[in-house]
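S.K.: here are the coordinates; sequence isn't available:
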């Protein structure tokens, strides 16, 4: 039985709490116990006027496998000492502790982001880094974590993180089933840089979109910035500058991200050997593929296939 604690406090965002209910509620099956936890069992009013009645107090966090903190509506709100102490105790007890969106600031106030990767909504990543200088803030990712402490970017990225935590605790099959029932992707590639507002003339968007589509069709072979720039009829310097303005990342980093994303899909859905997947995704060798994949995803390709391959599929080793 997996115990999931949804942390409630006055002024929390309703959307984030609803995400936790959607992911770990009835959709996740009978092996999950989801409890709403607050300082007391008195009703808690969220932003927008919704009122929730807690089922447990913060002391229950120490028994939970996963603790999820919804986002703050007001960054100037001070988390209670009781909540911060309960989050630290839950983490010491081995729980996966997650802050959705501006919930990262609550984890930061508890000292849980020190010397760990972190993210929040892209509008507030600089403020998160300013308030918590020991946190390793990465403004480009949808979610990130280490040592049992997780944070997500804005709004919908909370769904991504929750599904990832389901994969970690209940398995890839359950996460995929929940994602299907929610009509969402079980895993979104890319980062929140693609959602950051960046001025770009309308006439530039279409050529670069066409370049990216063509590159995705030709990932199997080596691609250079010069070749991509040629497709767009631009100089390398102009192409690179406009590519960053439009996507928030460099052409080569974008290509690597897409190669890794394609490899993840193949590891999850095919019986292809790792060496063949490396070739399909445009890596020069299986060794290079393993190095890039492990650095990018955090685990080796073979381990990823073991952890995230649906149990119904037969994988060749």
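M.R.: The structure has been received and is ready for your questions. Keep in mind the model is a prediction, meaning the values are calculated, not measured. Numbers count the residues shown, from 1 in each chain.

S.K.: all contacts plus neighbour counts: C-alpha atoms, from now on.
M.R.: Fine.

S.K.: so what's residue 4 up against?
M.R.: Residue 4 is in contact with 24, 32, 33, 34, 35, 64, 65, 66, 67, 68, counting by Cα atoms under 8 Å, 6 or more residues apart in numbering.

S.K.: closest to residue 288 out of the residues you listed?
M.R.: Among the contacts of residue 4, residue 66 lies closest to residue 288 (Cα to Cα), at 35.0 Å.

S.K.: so the closest residue to residue 267 other than its chain neighbours: helix, strand or coil?
M.R.: If the residues on either side of it in the chain are set aside, residue 267 comes closest to residue 305, at 5.3 Å by Cα to Cα, 6 or more residues apart in numbering. Assigned with DSSP: H, G, I helix; E, B strand; the rest coil, residue 305 falls in the helix class.

S.K.: and here's the other structure:
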């Protein structure tokens, strides 16, 4: 295992102390705390420290790495109040049982720190205009409109995409490629559809309602967060999370990671197509989705790594 081999060259405790705790055991810089709600790296559990060192990617900015530490610590239930595991609001006294799953804690922390990134929104008016172009057979205008939005969206959330993908060990251009397929298009009537289906007693259909920029089904969100069923309060918290662009990207990256884990190995073109197809579902529509995804890869890589974006 690569990490086990690298441990042979890790710094010892005496060396760590001599260097003023400015470097982790793997020789990489110790992440700084984003704010007071994030535990200091050296006060956290060994499991949290090791997880972060394994996720560490030097290509990320210092700010992205600081956020990754905050998210990793939250995943392991590590907060300043009680390093041995406690929800931050427990204040003084012994640790209490954390009601949220590890994945939800991490996703909410990720969304909290990336909240300042504000990309373009595909409004109901945009969706209606796009639908009108399609309905009136003005396909060129429809394509130009939605393509321009996709490019601007990925440009705005590029750092968020990279951070979410890195946390779940997914190539960032793969996550960006899914975003390129998903954002824009139909009007975002997700919440209204969810309420209407619940009100009419269509519980299972309501669970299939998709939310957020990358169209994550409510049922899938529950699974990704580690829940089988939740109460009403938590249900709306989850919907809020999935509708948040950063939270949505974080869960989409986790789903891609889960899909990849079924086969494992390298992210070859064959594997990327399989994962992208599975993200959409199964059958001929999903196969076409996979083909569109692969055809868009050069565009997506240019948006992620190139210097210009069409306007």
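M.R.: Thanks, I have the structure now. Quick caveat, the model's predicted, so the values are computed rather than measured.

S.K.: list the TM-score for the superposed pair.
M.R.: Scored by TM-score structural alignment, normalised by the length of structure 2, the superposition of the two chains gives a TM-score of 0.29; 151 aligned residues with a Cα RMSD of 6.4 Å.

S.K.: coming back round to it: what's around the residue nearest to residue 267 of structure 1, how many residues?
M.R.: When neighbours are counted by other Cα atoms under 10 Å, residue 305 of structure 1 registers 23.

S.K.: and residue 214 of structure 1, by the same measure?
M.R.: For residue 214 of structure 1, using other Cα under 10 Å, the count is 13.

S.K.: nearest to residue 107 of structure 1, of the contacts of residue 4 of structure 1?
M.R.: Taking these together and measuring to residue 107 of structure 1 by Cα to Cα, the closest member is residue 68, at 10.2 Å.

S.K.: next helix or strand past the helix or strand that closest one falls within?
M.R.: Secondary-structure assignment from DSSP states H and E places residue 68 of structure 1 in strand 66-69. For strand 66-69 of structure 1, the following helix or strand on the C-terminal side (DSSP H and E) is helix 81-92.

S.K.: now do that next one: which elements does it pack against?
M.R.: When contacts are defined as 3 or more Cα pairs under 8 Å, 6 or more residues apart in numbering; DSSP states H and E, helix 81-92 of structure 1 packs onto strand 96-99, helix 104-109.

S.K.: from the ones you listed, which stretch is densest packed?
M.R.: strand 96-99 (a mean of 27; mean count of other Cα atoms under 10 Å).

S.K.: packing partners of that one?
M.R.: Using 3+ Cα pairs under 8 Å, 6+ apart: strand 96-99 of structure 1 touches strand 66-69, helix 81-92, helix 104-109, strand 149-152.

S.K.: now render those as TSV, adding distance to residue 44 of structure 1.
M.R.: Shown next, in TSV, are these (distance: least, Cα to Cα, whole Å):
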stretch	distance to residue 44 of structure 1
strand 66-69	14
helix 81-92	14
helix 104-109	17
strand 149-152	23
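
S.K.: out of the ones you listed, nearest to residue 143 of structure 1?
M.R.: Once those are compared by Cα to Cα, strand 149-152 is nearest, at 4.0 Å.

S.K.: just checking, what packs against that closest one?
M.R.: strand 96-99, strand 117-118, strand 143-146, helix 157-170.

S.K.: residue 81 of structure 1: which of the ones you listed is closest?
M.R.: Taking those one by one with Cα to Cα, strand 96-99 is closest: 16.7 Å.

S.K.: deepest-packed of the helices and strands packed on strand 96-99 of structure 1, please.
M.R.: Highest mean neighbour count among those (mean count of other Cα under 10 Å): strand 149-152, a mean of 28.

S.K.: who touches the longest helix belonging to structure 2?
M.R.: Of all segments of type helix in structure 2, defined using DSSP state H, the longest is helix 284-305. With Cα under 8 Å, 6+ apart as the test, helix 284-305 of structure 2 has contacts from 151, 154-155, 158, 173, 176-178, 180-181, 273-274, 276-278, 280, 308-309.

S.K.: count the residues that sit near residue 109 of structure 2.
M.R.: 23.

S.K.: helices and strands around the helix or strand harbouring residue 240 of structure 2, which ones?
M.R.: Secondary structure assigned from DSSP H and E places residue 240 of structure 2 in helix 232-243. Applying 3+ Cα pairs under 8 Å, 6+ apart, one finds that helix 232-243 of structure 2 contacts helix 102-113, strand 210-211, helix 218-224, helix 245-261.

S.K.: same thing but at 7 Å, please
M.R.: In terms of contacts (3 or more Cα pairs under 7 Å, 6 or more residues apart in numbering; DSSP states H and E), helix 232-243 of structure 2 is packed against helix 245-261.

S.K.: ok and the helix it packs on relative to helix 232-243, angle-wise?
M.R.: 90 degrees (axes from the mean of the first three to the mean of the last three Cα atoms, to 10 degrees).

S.K.: for helix 245-261 of structure 2, buried residues please.
M.R.: For helix 245-261 of structure 2, the neighbour count (16 or more other Cα atoms under 10 Å) marks 245-260 as buried.

S.K.: quick one, strands of structure 2?
M.R.: Residue ranges of the strands in structure 2, as given by DSSP state E, are 210-211, 216-217.

S.K.: let me have the helices and strands packed on strand 149-152 of structure 1 in a markdown table, extended by distance to residue 266 of structure 1.
M.R.: Putting those into a markdown table (distance: least, Cα to Cα, whole Å) gives the following:
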| stretch | distance to residue 266 of structure 1 |
| --- | --- |
| strand 96-99 | 28 |
| strand 117-118 | 28 |
| strand 143-146 | 22 |
| helix 157-170 | 18 |
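
S.K.: and the ones you listed, which is most packed in?
M.R.: Among these, highest average neighbours (mean count of other Cα under 10 Å) belong to strand 96-99, with a mean of 27.
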